[in-house]
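Asks: Whatever this is, show me its structure:
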Amino acid sequence: FDHVSTAQNYPSPHKPYTPAKTAKTELKHWRSREAQLYLMIVNYLIELQDYPGATRAMQTLLRIHPDDVNVLAGMGRLYLQLGNIDAANQTFRQVEATIDRWEHEVEPEVQGAVDAEGIKAARETVVMNRAFTAMAAGNWEQAKSILVQALERNSENLVVSGVVSLVKKLYWDQLCDEHSR
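Replies: Below you'll find the model as predicted:
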């Protein structure tokens, strides 16, 4: 959840108070909460194995937040869970196109422009998408290679670290199964 302290809702005595900025910030927080709520609903629908409902909820969320790479990546990952690798790849290409567009818009002085750190985090999402796609296709060695490279670039990414361990185990299990035949 995006916890916002009440102090952030009031103007700072050191900065000029502008109602428009406060309204934009508040709207941004509510839109973020809305997206988080939809994602919780999607996760619950997946738990219930209501995949059509989860897909519809994600599609609704995408209509509301069409340029949110996390929502796009989530939709692609849902497609992977459903076994629709082609739809996942198409969605992941949208993620990459959005990030490419952001890179051309990075201007520190422009309010609302995506900063370099945001782009770096989004690029890590792209790497994870590629690894998940390789895993969905049963290409464990490729997935492991992608994730190890990602971990070398950012050794503090705990998600990548955990997924690398999982992929190594699954890849090892696959090798053992093939050897025992």
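Asks: contacts and neighbour counts: CA atoms only from here.
Replies: Noted.
Asks: Check which residues of the lengthiest helix in the chain are buried.
Replies: Ranked by number of residues, the top helix in the chain under DSSP state H is helix 19-47. By neighbour count with 16 or more other CA atoms under 10 Å, helix 19-47 contains the buried residues 35-36, 38-39, 41-43, 45-46.
Asks: please give me the structure for this one as well, since I'd like to look at both together:
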Amino acid sequence: MTRYTRSQILMTPSDHILELINLWYARLLALVKLGQYEMAQAELDQLGDLHGPQYRYENYAPDSFAVQGVQSIEQPQGDGIRRGCMVPFEMLVLRARLQGYLGDTYEAIDQLYDLIMRSKKFEAICQVNDDLLGIKQWQDIAGQLHLMVLNYLVELKDYPAATKHARDLSKKYPLDVNFQSGLGRLYLQLGDLVRAEEVFKEVETMVKSHRSEAEQAHFRLQLTMNQALLAVTQGQWLSAKAAFEEVLAQEPENLAATNNLAVCELYAGQLNEAIPRVEKLMFAYPTSAGTSEPLVFNMATLYELRTEGSFRKKQQVMVEVSKWAGDQFNVAMFKI
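Replies: Sure thing, here's the model as predicted:
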């Protein structure tokens, strides 16, 4: 994909600005997926200020562009001229997340907050135009950006700020199962099991009281995952194992469930089940499971605990992972 998009960029006329932007977005996304973060940043720098005049609709002939995907654009004014930035909003999010991949977490948070303010601006525009679908869309986008900020705060181990942020979000989105579950899981990380259990119970009540049967079915796996994680922190390995198996019966590619199930089987003394389970997932979904650093690390640990010739086994895993993982993959995960 990186080679293809590069060739397409070189062949595309310079006045096809929107097409070029979309090609650059595809290339940058591919580079990030491959772990080529420095190269992605270097090429992003070449594009200059993504909010600059060269990326403004009003600086080009009217009706020259079609809206594709979620664009950070303003609504047409009375003169019929489209105004605003033509860069896809997803590309701006990718730029912010790239800072996190490069280790500049604070810059990533700053850029995410800027995007949150922009999404609120576009939501307000939709409200003026009675665009209910647009309002919901930008509200959802703002919510996802808030979750990214929360994850970065946890990554920084700034738990007081993370807890405050999560509480503010839970008040802003009181009926949002994802936010409430995230708050409960944050309490698990902080070791506050009592509060985590209370939040998970509130989430269950919320789903049963305010959701249709179809929605309840949709969130059932999430509720099961919440209870499984709670059981892990309480050392109830067999209960957690049963819950994770229930999740995997519906979502066999769920990395978090498989990883945690392997840990449960380890503590329950069931290594003969844990090893083939993780191996099966890694080889069935090589681009996701096979490049997951925590999963690879646990796989190497299981080999050391159980398998004779663990060094050879870990070398085989390293060869398989190298087919799919980018250059940024932490080789220490192989424990070689």
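Asks: where does the TM-score land?
Replies: The TM-score (TM-score structural alignment, normalised by the length of the first structure) is 0.72; 150 aligned residues with a CA RMSD of 2.8 Å.
Asks: now, the most widely separated pair of the buried residues of helix 19-47 of the first structure?
Replies: Within the buried residues of helix 19-47 of the first structure, Ala35 and Ile46 form the most distant pair, 16.4 Å apart (CA to CA).
Asks: Which helix or which strand is home to whatever residue of the first structure lines up with Glu197 of the second structure?
Replies: Aligned by TM-score structural alignment, Glu197 of the second structure pairs with Asn89 of the first structure. Here Asn89 of the first structure, judged by DSSP states H and E, is contained in helix 85-105.
Asks: Only the buried residues of that helix, if you could.
Replies: 85, 87-89, 91-96, 98-99, 102-103.
Asks: again with stretch 170-181 of the first structure
Replies: 170-171.
Asks: Quick one: residues in contact with that stretch.
Replies: Residues from elsewhere that reach stretch 170-181 of the first structure (CA atoms under 8 Å, 6 or more residues apart in numbering): 140-141.
Asks: so who does the residue most central in space within the first structure touch?
Replies: Centroid check for the first structure by CA atoms, centre = their mean gives Asn70 as the closest residue, at 3.2 Å. Residues near Asn70 of the first structure by CA under 8 Å, 6+ apart: 122, 125.
Asks: Show me what it lines up with in the second structure.
Replies: Asn70 of the first structure maps onto Asn178 in the second structure, by TM-score structural alignment.
Asks: Distance of its match relative to His218 of the second structure?
Replies: 12 Å (CA to CA, to the nearest Å).
Asks: wait, the match of Glu197 of the second structure sits on Arg77?
Replies: No - between Asn89 of the first structure and Arg77 there is no contact under CA atoms under 8 Å: 9.5 Å.
Asks: Quick one: map Leu48 of the first structure onto the second structure.
Replies: By TM-score structural alignment, Leu48 of the first structure lines up with Leu156.
Asks: burial count for its match?
Replies: If you count neighbours by other CA atoms under 10 Å, Leu156 of the second structure ends up with 13.
Asks: show me the contacts for it.
Replies: Applying CA under 8 Å, 6+ apart, the residues near Leu156 of the second structure are Thr105.
Asks: State the distance from it to Ala108 of the second structure.
Replies: Taking CA to CA, one finds Leu156 of the second structure at 12 Å from Ala108 of the second structure.
Asks: residue boundaries of the helices in the stretch 1-150 of the second structure?
Replies: 2-11, 17-33, 37-46, 89-101, 105-128, 132-155 (DSSP state H, counting those that start in this stretch).
Asks: Adding distance to Leu295 of the second structure, write those helices out as JSON lines.
Replies: Listed next are the helices of the stretch 1-150 of the second structure as JSON lines, based on distance: least, CA to CA, whole Å:
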{"stretch": "helix 2-11", "distance to Leu295 of the second structure": "27"}
{"stretch": "helix 17-33", "distance to Leu295 of the second structure": "18"}
{"stretch": "helix 37-46", "distance to Leu295 of the second structure": "22"}
{"stretch": "helix 89-101", "distance to Leu295 of the second structure": "19"}
{"stretch": "helix 105-128", "distance to Leu295 of the second structure": "24"}
{"stretch": "helix 132-155", "distance to Leu295 of the second structure": "18"}
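Asks: Of all the ones you listed, which one is nearest Glu246 of the second structure?
Replies: Per CA to CA, nearest to Glu246 of the second structure of the helices of the stretch 1-150 of the second structure: helix 132-155, 26.2 Å.
Asks: Give the aligned equivalent of Gln222 of the second structure in the first structure.
Replies: In the first structure, Gln222 of the second structure lands on Thr125 (TM-score structural alignment).
Asks: Not counting the strand or helix carrying that match itself, show me its contacts.
Replies: Here Thr125 of the first structure, judged by DSSP H and E, is contained in helix 116-136. Helix 116-136 of the first structure is contacted from outside by 69-70, 73, 76-77, 80-81, 83, 85, 88-89, 92, 95-96, 99, 102-103, 106, 140, 142-144, 146-147, 150, 160, 167, using CA under 8 Å, 6+ apart.
Asks: ditto for stretch 91-103 of the second structure
Replies: 25, 29, 32, 37-38, 41, 44, 50, 105-109, 111-112, 115, 152.
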